[in-house]
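Undergrad: pasting the sequence and the predicted model now:
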Amino acid sequence: MPKPRKAQISLDATPYYHCISRCVRRSFLCGVDHYTGKSYEHRRQWVEDRLILLARTFAIDVCAFAVMSNHTHTVLRINQTKAESWSTREVIERWHGIYAGNALSKRYLSGDTLLEFEQHHLNSLAKLWRARLQDISWFMRSLNEPIARSANQEDQCTGRFWEGRFKCQALLDEQALGVCRIGKTQTILSHIAG
């Protein structure tokens, strides 16, 4: 029986994880559909652009990735030290870079003075958002959902684009890390460093 995701991820064991998301319905993530001749190659850029945004926002490093015709591979490293070094303001700004936040967090960022109970609630939100910004499930959700919406809109269909949740495997040693970097993986660390 498969383990729940929270039992698969243990920073005590390793910060490195290999995640795979696969399309459904003979859907194309990228490449050319040989039956129709339609090219989906532009979607490769969707994935790369989104990965760059998420790597700059989350406390998760993208070590390598590959975009295949119907699935993606990502090698991710959870950077807990980075997340813990962020101020409350930085956590909220990062969260707002991807999600809308709420009226209270928007007021805080605009410089409004908060009442004591509002500040307490905001601190609780920032704690929750800090945890999510170092969570692989939230990272993959933030990667896959916008791509699925865009692909479905472009394909003029509704329903699932991805085959269930992503698959996740811990990379426990250097050999496992090396295997994941071989083949058609692409590094985006040079894009993110700038």
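TA: Yes, it's here.
Undergrad: okay, CA-based contacts and neighbour counts for the rest of this
TA: Fine.
Undergrad: distance of K6 from R77?
TA: The gap separating K6 from R77 is 16 Å, by CA to CA, to the nearest Å.
Undergrad: more neighbours, these two?
TA: Using other CA atoms under 10 Å, the more surrounded residue of K6 and R77 is R77, with 21 against 10.
Undergrad: give the contact list for that one.
TA: R77 makes contact with P15, Y16, Y17, I60, D61, V62, C63, according to CA atoms under 8 Å, 6 or more residues apart in numbering.
Undergrad: okay, one more to line up with it:
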Amino acid sequence: MIRLLDFVFSLLGLVCGSPVLLAIYLIGLADTGSPLFRQERVGRNKKAFVLVKFRTMSVDTASVASHLASTSSITKLGAFLRRTKLDELPQLWNVLKGDMSLVGPRPGLFNQEELIKERDAKSVFTVRPGITGLAQVSNIDMSTPLLLAETDAKMIQNMSLKNYFIYILKTVTGSGSGDRVKN
């Protein structure tokens, strides 16, 4: 049922949101020259997939978790996209393809070995990663791997249609601060 909802909502989001997606893409061309950001992430069963987002940092920023990146690398457009969570919209394509779900653990990078170890121990990789979830609406980011893995496991154990919609609603209404970036 959740996969069907993911498919329908992501398709509707891409179709209905296409004017917004196009506008952000065009503004992003002027901002960085490369508005889309693609990065290999750890997916379900630890299988690699390419996550797509709107670029929020300068093109030459190192490929590290957000909490390890410097705020000076965030562009003006990027700051707006992060604050409004619009940088996440292209991930609807990942959801449509089945690489991700709307709700699930945020996909990490392969170089986040401590997080991978903690998530593996708690069977977090048995589900599709998501655009949002319990950790995101609770202001828990990837800088605390054990807490994040525990929160992800709790979300997975308690996942229901009701919680699926609660996490989406909380995200849309602005709960959670998104990925922190060091100053």
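TA: In hand now; what should we look at? Just so it is clear, the model here is predicted, and its values are computed rather than measured.
Undergrad: overlay them and tell me the TM-score.
TA: Put the two chains on top of each other and the TM-score (TM-score structural alignment, normalised by the length of structure 2) is 0.27; 88 aligned residues with a CA RMSD of 5.6 Å.
Undergrad: filter the contacts of R77 of structure 1 down to the ones in strands?
TA: Among those, the members found in strands (DSSP state E) are Y16, Y17, I60, D61, V62, C63.
Undergrad: show me where structure 2 has its strands.
TA: Using DSSP E, strands in structure 2 cover 36-42, 48-54, 101-103, 130-132.
Undergrad: just name the most buried of those.
TA: Most buried of those, by mean neighbour count (mean count of other CA atoms under 10 Å): strand 101-103, with a mean of 27.
Undergrad: report all helices and strands that the longest helix along structure 1 contacts.
TA: For structure 1, the helix that runs over the most residues, judged by DSSP state H, is helix 136-155. Applying 3 or more CA pairs under 8 Å, 6 or more residues apart in numbering; DSSP states H and E, one finds that helix 136-155 of structure 1 contacts helix 43-57.
Undergrad: might you report the residue contacts of K170 of structure 2?
TA: K170 of structure 2 is in contact with V137, counting by CA under 8 Å, 6+ apart.
Undergrad: would you mind measuring from it to Y164 of structure 2?
TA: Taking CA to CA, one finds K170 of structure 2 at 10 Å from Y164 of structure 2.
Undergrad: buried residues in the longest helix of structure 1, which are they?
TA: I136, S137, F139, M140, S142, L143, N144, I147, A148, R149, A151, N152 (16 or more other CA atoms under 10 Å).
Undergrad: cool, stretch 45-60 of structure 1 as well?
TA: Judged by neighbour count (16+ other CA under 10 Å), stretch 45-60 of structure 1 contains these buried residues: 46-48, 50-52, 54-60.
Undergrad: show me where structure 1 has helices.
TA: Taking DSSP H, the helices of structure 1 run over residues 5-8, 43-57, 80-85, 88-96, 103-109, 116-132, 136-155, 174-181, 189-193.
Undergrad: in TSV, list the ones you listed along with distance to R22 of structure 1.
TA: Below are those laid out as TSV (distance: least, CA to CA, whole Å):
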stretch	distance to R22 of structure 1
helix 5-8	17
helix 43-57	13
helix 80-85	28
helix 88-96	26
helix 103-109	35
helix 116-132	23
helix 136-155	10
helix 174-181	17
helix 189-193	24
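Undergrad: closest one to H73 of structure 1 among those helices?
TA: helix 174-181 (8.8 Å; CA to CA).
Undergrad: what's the closest one in contact with?
TA: Y16, H18, A64, V75, L171.
Undergrad: biggest separation within those residues, which pair?
TA: A64 and L171 (12.9 Å).
Undergrad: ok, which pair from the buried residues of stretch 45-60 of structure 1 is furthest apart?
TA: Taking every pair in the buried residues of stretch 45-60 of structure 1 and measuring CA to CA, the maximum separation is 20.8 Å, between W46 and A59.
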